[in-house]
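J.: Here is my input, please return the structure:
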Amino acid sequence: MDQNLLERVNPVFNTAKMTVFQLASAGVKDAALVAEKLNLSFEETQNSASVTVAPEQMTANTILVETRWRTCAAIAEKSGCKTLVDLPCGYTPRAKAFSQKGIAYYGLDLPAAIAEAEPAILSLIDEDKRSSVHFCGVDATNGESLKAALKGAEGPVCITTEGLLMYFTDSEVGALCDNIRMILKERGGCWLTADPEAGMQYILTMQPIAGDRFMEIMMKSKTAAEDKSDVNVGGNSLNVSPMGDVALNMKNAMTFLARHGLKAERMILSEHMPEINSLDKITPEQAQAIKQNMQKCACWKITAMDTDVAVDTADLSSEGFDMQASLTNDTLNLSLKGRVDTLTAPKLLALYERVKAEHELSAVAIDCTELAYISSAGLRVLLIMQKGCSNGVRLTGINQSVREILEQTGFDSILDIAD
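T.: As a prediction, this is how the structure comes out:
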C-alpha cells in the first residue's frame, strides 16, 4: 500500500517521531542513531503547523518522555515475562535493549510506522539477536490483526503502551481494552501504561520548569500533537483529567477498565525511576522538585479479571473487510462489510480517489448494513469524501454500535445519516 495513502488515513504515527527525537535529545544514543537514519530534524518533529516549540517546552517534553520510557522499561523487565509486546513501538530502540537481555520483542504499530522503523531499528541489533525481534503492522482496535502478529509469541507477555491512549475515542480505547484482555486471558501477563496519568505527569514535570506559564505551554503541546495526529487529544474515559476532581476522574477510569474485564494497580513512578539523563538540563532544585512530584503519578499495571464479564464483540468480527461499488449517474454507491480501520481504510480511500479521478462525482451513498466497526481512520476517509463531493456522504443501514461512534465523534452532525 502506498505510504502516502497510509499516512493520510491515519497520520497519528508522526507523533512518534517527536518522541524518538526527544529521546535522542535526552542522550539515548540508539535513539539518536535512529533519528539520524530517518533524517529527522528538530523543526520537523517538534514544531507543527501552528506551534513553535519554546525551549522550556522542549526541555519538559524531553524529561517527560525519557522518564516514561525508562520507567516503563524498568517495570517491564521486573515483570518476569518472556515476551515484551510494544504497542505501539514507534521509532524507539527498545528492541535492542530487550533482545540483549534475552527477552523476545514484538514491535507493533501502524503499517506506515513499521515500514520506516523496522529497517532503522534492526540495523542497530546484532545479527545473532535479530531472531528474537519481530515487527508487524497492526491496528490496535483490530483483535484479529493483534492475534496474527503474536501468533508465535510465548507467554506470559508484558504489553507496553506509551503515548497511544490520548489519541483514541471511547469506542477505540474500549476495543483496545477488549483486545488486550483477550491476549492476557490466553497468554497471561500484564499491560503497562502511563497514559492514563500522562496529563498529570506533564503538569508535574512542567510546573518546576515553566512556573506560571506551565498551562500555556501545556496547551501548546496539546495543539502540536493534534496538528500532527489530526485528532482531538485526551477525549476518552481512560485519560485521567488533571482538571477538577482527580480522585473521581481516576475512579471513573478504573470503572471503565472494569467494564472491559480489567483491573489496574498504580505503580508510583518515583519508586521505579532509573537515572534520568535529561534532568541534568535543568537546575538541581528543579530536578529535585520533579523527582518529588513523580510520587504523585503512576504507571498502571493492568491485568485481566478472574471473573467473566460481558464483552461486546460486535467490533471484533473475524469476517474481515469487503466492499462493493457501483456508479449511478454522478453518485458512487458503496456497500461496506466488516471493519473500516487503519488496515482497511486505505483500500476505501484508494477506490474513492480512483473513481473520482475517472468520473464526475457529486455524492457518495454508503450501505452500512454489514459494517461492524469504524475507527478514526475510517472516519477520516468519510470526511475526505464529504469535502470532495458537493452533495456529501449519505449513510444508510447503520447499526447501534456504529451510530454511537458517529455520535461520540460528532460525525452524526457532519454526514447525512438515514434513520
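
J.: contacts, neighbours, all on C-alpha from now
T.: Noted.

J.: Now S375: closest residue in space that isn't a chain neighbour?
T.: D341 (5.0 Å; C-alpha to C-alpha, 6 or more residues apart in numbering).

J.: and that neighbour, how far is that from A350?
T.: 14 Å (C-alpha to C-alpha, to the nearest Å).

J.: which stretches of the stretch 201-350 of the chain form strands?
T.: 262-268, 298-304, 321-328, 331-340 (DSSP state E, counting those that start in this stretch).

J.: can you tell me which of these comes nearest to A377?
T.: strand 331-340 (7.7 Å; C-alpha to C-alpha).

J.: how much space between I180 and H260?
T.: For I180, the distance to H260 - C-alpha to C-alpha - is 10 Å.

J.: tally of neighbours for D2?
T.: Residues near D2, counting by other C-alpha atoms under 10 Å, number 9.

J.: Please point out which parts of stretch 54-74 sit buried.
T.: Within stretch 54-74, the residues that qualify as buried are 56-73, counting by 16 or more other C-alpha atoms under 10 Å.

J.: so how far is the longest helix along the chain from its chain's centroid?
T.: If each helix of the chain is counted by residues according to DSSP state H, the longest one is helix 55-78. Taking C-alpha atoms, centre = their mean, to the nearest Å, one finds the center of helix 55-78 at 17 Å from the center of the full chain.

J.: For it, enumerate the helices and strands it packs against.
T.: Other helices and strands packing on helix 55-78, by 3 or more C-alpha pairs under 8 Å, 6 or more residues apart in numbering; DSSP states H and E, are helix 15-25, strand 157-161, strand 189-193, helix 198-210, helix 214-229.

J.: want to put them side by side, so please do this one too:
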Amino acid sequence: MTIETERNSQAQANPVFMTAKAAICLMAAADISDASTIVRCLEPENHDPLQNMTDPDVVLGNALVVETKYRTMCSLIKDSGCHVCVDLPCGYTPKALHLSKAGMRFIGLDLPIVVQEIEPIIRSLTTSSDEISFHGIDATNYESIRTALQNVTGPLCITTEGMMMYFDAYEADAVVSNIRAMLELHGGLWITPDPEFVLQFFYSFHSIFGKNSLAKLAASKESAQQQANVANLSNPLIINPDDIIRSSKTAEDFINSHGMKVEKITLAEHIPTLSIYRQLTQEQIRNFKNAMNDCHYWVITLDEHRQQTDNSEQQALPFEMNYALENNIFKVSIGGRLDSLTAPQLLTAWEKIKTTSMPVGAEIDCAKLEYITSAGIRVFLIIQKALSRNLTLTNVHSSLKKLFMQKGFTVPPQR
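T.: Coordinates of the predicted model:
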C-alpha cells in the first residue's frame, strides 16, 4: 500500500479533517500569530479550504468566531492550573507553539491524517519539542487515547473545540465516557465551547450583520458541508437554538449521567483583545461583546459524589479483517472496532479488489464487529454506492442492527 493510497483512504473515511484546514485558514485571515506560516507549509495549492466562501462577509463572520474560540480557549487553558493540555482534536492550529512558550506541555490528539501533516510543521517552528507531542487517535476509542497518555503525569486540561458536533448520540456517549475515564485516571478538567457552538455562531453573526445574519449563516453552513462532505449530527450535548432551555438541561443531564458536573463561563468576561476587531466598526465590536454575554464555555469536572467507573469494559478486541473476491462478490469479515483508525483499511481493501475486477455485490460479515463509528458507516456507504446498493451485512449484533437499518443497509434476519 502506497502512502498516497493510505492518505486517500484516510481522507475519504474522515472528510471532516477539512474543517480543521478551513479553521487554520480563517486564523490566518484573523492575523493569529504563526497561522499564515502553517497555511503556507500545508501548501493547499488549488484546493483552498475557503474556496467555497465566496462572500467576504461569511469569511469575516467565521474568522471572528474562530479567533474568539482560539484566543479564549488558550487563555482559559493557561488559567486552568494544569501543566498539561490535551487538545482533542488539535487540528492545524498554532496552539502547541503558544502554550509551550507559556511553559505548558502540549499533547495534540487527532486523526492520523491530521497528525501526519501538522506534527512536522510544528516541530520545524519550535525549539520546545520536548514539551510537544502528537498522537493519531479515534476519540471514541478508549484504548487509543489511553495509550497516547500512558506516560503523562499530573492533572490534565482536556479541550474539545469544534469536534462534538460531528458525532451522533452513539459516538458522543463513547467520547464523553472516554474523557471521564481520563479525568479519573489523571485528574484535571475538561473545557469545551462545543455545546453552545451554534449559539456562538448565531450571536456573532447577528451582532455584526444584523438583519442579513440569517442569510450569511446559511451560506456559511452550506460552505462547511460542501467542504467536508459531512453534516453536523445530532447528539444530547449540542444545544438547540430553537429550544435553548430544554436542550441546555438535556446537555447538562447528559454530562451528569457520566459522573461529571458543569460550570458555565460567560464568554464576554473572558475574551482577550482580538485582531479581527481591526476589520470591524466600533458599533459592531460593541454589539459583539454584548452578544457574548449570552454565550458560555463549559468547564467540566468529575462529580465528587460520583461512583468510580470500571473502565475495563472499554477494552476492545484488536481489529481484524479478512477479504476476498468470490464469484465476483466482495466478501469481508470484520472484527473489533471499525472507526477512524481502521475504516481506511477496509476502503483500501475495496480499492485493491476493484483494480482486479469490479464486483457485482458485497457481503460483510459483522459477527465479530463490536463497534462502528461514522467513519466506518461512511466506508460502507461508499462501497454500497459503487455497487448500486448491492451490499448485504450479515451476522449483525442486535446492538448494531437498528443503526445499520437507519442508514439504509440490508440486514437479513438472523437464522
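
J.: picking that back up, in a markdown table, list the helices and strands packed on helix 55-78 of the first structure along with distance to N293 of the first structure and mean neighbour count.
T.: Conversion of those to a markdown table gives the following (distance: least, C-alpha to C-alpha, whole Å; neighbours: other C-alpha atoms under 10 Å):
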| stretch | distance to N293 of the first structure | mean neighbour count |
| --- | --- | --- |
| helix 15-25 | 21 | 24 |
| strand 157-161 | 22 | 24 |
| strand 189-193 | 18 | 26 |
| helix 198-210 | 6 | 22 |
| helix 214-229 | 15 | 19 |
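
J.: about what we covered before: D341 and A350 of the first structure: which has the busier surroundings?
T.: Per other C-alpha under 10 Å, whichever of D341 of the first structure and A350 has more neighbours is D341, with 23 against 15.

J.: Could you report the distance from whatever residue of the second structure lines up with the more buried one to A172 of the second structure?
T.: Superposed on the second structure with TM-score structural alignment, D341 of the first structure falls opposite D339. For D339 of the second structure, the distance to A172 of the second structure equals 14 Å [C-alpha to C-alpha].

J.: Check L400 of the second structure too.
T.: Remark: distance between L400 of the second structure and A172 of the second structure (C-alpha to C-alpha) = 16 Å.

J.: In terms of neighbours, single out the busier of these two.
T.: A172 (23 against 14).

J.: Setting the sequence-adjacent residues aside, check what's closest to whichever residue in the second structure pairs up with K296 of the first structure.
T.: Using TM-score structural alignment to pair residues, one finds that K296 of the first structure aligns to D294 in the second structure. Nearest non-adjacent residue to D294 of the second structure, counting by C-alpha to C-alpha, 6+ apart: T266, 7.2 Å away.

J.: Give the aligned equivalent of the one you found in the first structure.
T.: Per TM-score structural alignment, T266 of the second structure is aligned with I268.

J.: got a list of what the closest residue to E196 of the second structure other than its chain neighbours touches?
T.: Excluding the flanking residues, the one nearest E196 of the second structure by C-alpha to C-alpha, 6+ apart is I239, at 5.8 Å. By C-alpha atoms under 8 Å, 6 or more residues apart in numbering, the residues touching I239 of the second structure are 195-196, 198-199, 247-248, 251.

J.: do that again at 6 Å, thanks
T.: Applying C-alpha atoms under 6 Å, 6 or more residues apart in numbering, we find I239 of the second structure in contact with 195-196, 247-248.

J.: That one and S247 of the second structure, how far apart?
T.: Distance from I239 of the second structure to S247 of the second structure, by C-alpha to C-alpha: 5 Å.

J.: Check I118 of the second structure too.
T.: The separation that I118 of the second structure has from S247 of the second structure, given C-alpha to C-alpha, amounts to 36 Å.

J.: Looking at those two, which one has more neighbours?
T.: Counted by other C-alpha under 10 Å, I118 of the second structure and S247 do not tie: I118 has more neighbours, with 22 against 18.

J.: Relative to S80 of the second structure, how far out is that one?
T.: On the measure of C-alpha to C-alpha, I118 of the second structure and S80 of the second structure end up 25 Å apart.

J.: Next: A174 of the second structure.
T.: 25 Å.

J.: how much space between the nearest residue to S48 of the first structure once chain neighbours are set aside and L124 of the first structure?
T.: The shortest distance from S48 of the first structure to any residue other than its chain neighbours is 5.4 Å, reached at A224 (C-alpha to C-alpha, 6+ apart). From A224 of the first structure over to L124 of the first structure the distance is 30 Å, taken as C-alpha to C-alpha.

J.: likewise G107 of the first structure?
T.: From G107 of the first structure to L124 of the first structure the distance is 15 Å (C-alpha to C-alpha).

J.: Have a look at these two and say which one is more surrounded.
T.: Between G107 of the first structure and L124, counted using other C-alpha under 10 Å, G107 has the larger neighbour count: 27 against 15.

J.: can you count the residues close to the counterpart of V381 of the first structure in the second structure?
T.: Superposed on the second structure with TM-score structural alignment, V381 of the first structure falls opposite V379. Other residues near V379 of the second structure come to 24 when the count uses other C-alpha under 10 Å.
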